[in-house]
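Engineer: Okay, here's the prediction I keep looking at, along with the sequence it came from:
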Amino acid sequence: MPRWKITLEYDGTAFSGWQRQDGPASVQQAVEEAILGFCGEEVRLHVAGRTDAGVHALAQVAHFDLSKDTKAETVRDALNFHLRDQPACILEAEGVSEEFHARFSAKSRHYLYRLINRRAPLVLEKNRAHQVTKPLDIFTMQKAAGLMIGIHDFSTFRAQNCQSNSPMKTLDAARIERISE
């Protein structure tokens, strides 16, 4: 049974988050429906990490199994055809071994948080950044970010039913950059 790794990009504004649920549309639901439309198979999509409502992804990794093999370009293009009305697309599809698991094979994760520091309301960046209207002390923020580098215990941030083996996580980089004035 061929296993497929896909890399997705999506605008999470209209989604209730990654995970399929009753009610509002989720990213998982949209992609699973695209797979069903492409090959007629109901699959379970596994993801590297779930996102919350309104969160976007630049390169989210997921995997699924199909009953028959096909070309990677066909998988990518067919899924994009079926996602054409959704704010999501498949950037890449590749066949992987059955040992690959989107969540457990991930070596690292990258997050980007954007702040826009201005008084005028956000228009073009409304759902893409958080607005801070008061002046920011970038130097102090950079010093504080440096204190986050290293291994830390994130027990307080875990859900009771968290499946992670350990609350200890390593933060390799934390950068605060001023892009423009």
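Structural biologist: Perfect, I can see it now.
Engineer: can we go C-alpha only for contacts and neighbour counts from here?
Structural biologist: Fine.
Engineer: What ranges does the protein have for its strands?
Structural biologist: 3-10, 46-47, 57-65, 88-96, 115-117, 130-132, 150-153, 168-171 (DSSP state E).
Engineer: How far off centre is the fourth one?
Structural biologist: By that I understand strand 88-96. Here the centre of strand 88-96 is set off from its chain's centre by 13 Å, with CA atoms, centre = their mean, to the nearest Å.
Engineer: Let me know the angle separating that strand from strand 57-65.
Structural biologist: Per axes from the mean of the first three to the mean of the last three CA atoms, to 10 degrees, the angle that strand 88-96 makes with strand 57-65 is 50 degrees.
Engineer: quick check: angle from the longest helix along the chain to strand 57-65?
Structural biologist: As assigned by DSSP state H, the longest helix anywhere in the chain is helix 27-39. Relative orientation of helix 27-39 versus strand 57-65 (the same axes, to 10 degrees): 50 degrees.
Engineer: If you count contacts, what does helix 27-39 end up packed against?
Structural biologist: The contact analysis (3 or more CA pairs under 8 Å, 6 or more residues apart in numbering; DSSP states H and E) places helix 27-39 against helix 72-82.
Engineer: let's bring in a second one:
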Amino acid sequence: MPNYKLKIQYDGTRYSGWQIQPNVKTIEGIITEAIDKIFHRKVKLIGASRTDAGVHARGQVANFHFPDEIDITTIKRGLNAVIPDDIAIQQVEIADEKFHSRYSAKSKIYQYFIWNRDYKTPFYSRYSWQIHNRLDIDAMRAASYFIKGEKDFSSFQGAGCDSKVPIRRIDFFDIKREEGFIKFTIEGSGFLKHMVRNIVGTLVEIGMGKMNPVEMIHILEARDRKKAGPTAPARGLVLVKVIY
């Protein structure tokens, strides 16, 4: 049975996340309905990342099996013709039958954007957390050193997370100041619910001088969500790439 792999972009502002839920609009729901509308068959669409409500994606990956072989250009053009303008199918290809967008992934890259000027900007309000007090980027970088590698991230795990094992591996973490933005780039083997946003929220507390960078060590050791900082808003987070 052919296995179709999709690369997807979306602005998550209007949606209640990736995963299908009753009575709300989700990315998975919109695309699944579009496939059913065009090809008259319900499919199980599997996403690489179950992004939360309001989170965006430049490189989400999904796959579905279909009993018939369909021209990949027909799939791409057909879906883009019927889905809303804030969702786009970038690429369609036929994958190995055993390919699974989530379980076949080796790592995922996310970026988080903070607008850090003393004035607000309407142009990036949907895609960044706007903080007007200047953040200490050196302090945040110093703290980020302690989260690299394989750790127990219980202190950064959001409520309702269905993962039974809180151990995750962070391969890369970078913080840059670029034209008014502070950009966080994080690559890891996988992420717990709200994990990236909770890490960013904690780093912001450090950047504001409310915590010392070395407190990150004690936060990790505590394995207690209450010890970490607040959850950063969803609008600043983007799934950039899934690596296979």
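Structural biologist: Nice, thanks for sending it over. Here the structure is a predicted model, which is why all the values come from computation and not from measurement.
Engineer: Give me the TM-score for this pair.
Structural biologist: Scored by TM-score structural alignment, normalised by the length of structure 1, the superposition of the two chains gives a TM-score of 0.92; 179 aligned residues with a CA RMSD of 1.7 Å.
Engineer: Tell me which of the strands of structure 1 lies nearest to residue 76 of structure 1.
Structural biologist: Closest to residue 76 of structure 1 of the strands of structure 1, according to CA to CA: strand 88-96, at 5.4 Å.
Engineer: residues contacting the residue of structure 2 most remote from its centre?
Structural biologist: Distance from the C-alpha centroid of structure 2, by CA atoms, centre = their mean, peaks at residue 68 (31.6 Å). Applying CA atoms under 8 Å, 6 or more residues apart in numbering to residue 68 of structure 2 gives the contacts 1, 2.
Engineer: which residue in structure 1 lines up with it?
Structural biologist: The equivalent of residue 68 of structure 2 in structure 1 is residue 68 (alignment by TM-score structural alignment).
Engineer: thought residue 169 of structure 1 was touching residue 152?
Structural biologist: Yes - assessed by CA atoms under 8 Å, residue 169 of structure 1 is found in contact with residue 152 at 5.5 Å.
Engineer: hmm, back to that, for residue 19 of structure 2, see how far away the residue farthest from the centre of structure 2 is.
Structural biologist: Note on residue 68 of structure 2: its distance to residue 19 of structure 2, by CA to CA, to the nearest Å, is 25 Å.
Engineer: Contacts for the longest helix of structure 1, please.
Structural biologist: The contact list for helix 27-39 of structure 1 (CA under 8 Å, 6+ apart) reads 12, 15-20, 41-45, 78-80, 82-83, 86, 88.
Engineer: just the buried members of these?
Structural biologist: Buried by 16 or more other CA atoms under 10 Å: 12, 15-20, 43, 45, 78-80, 82-83, 86, 88, out of the contacts of helix 27-39 of structure 1.
Engineer: between these, which is closest to residue 4 of structure 1?
Structural biologist: residue 45 (9.9 Å).
Engineer: what's the closest non-adjacent residue to the closest one?
Structural biologist: residue 64 (5.1 Å; CA to CA, 6 or more residues apart in numbering).
Engineer: Just give the number of residues close to residue 53 of structure 1.
Structural biologist: Look at residue 53 of structure 1: counted by other CA atoms under 10 Å, it has 18 neighbours.
Engineer: give me the number of residues near residue 136 of structure 1?
Structural biologist: 12.
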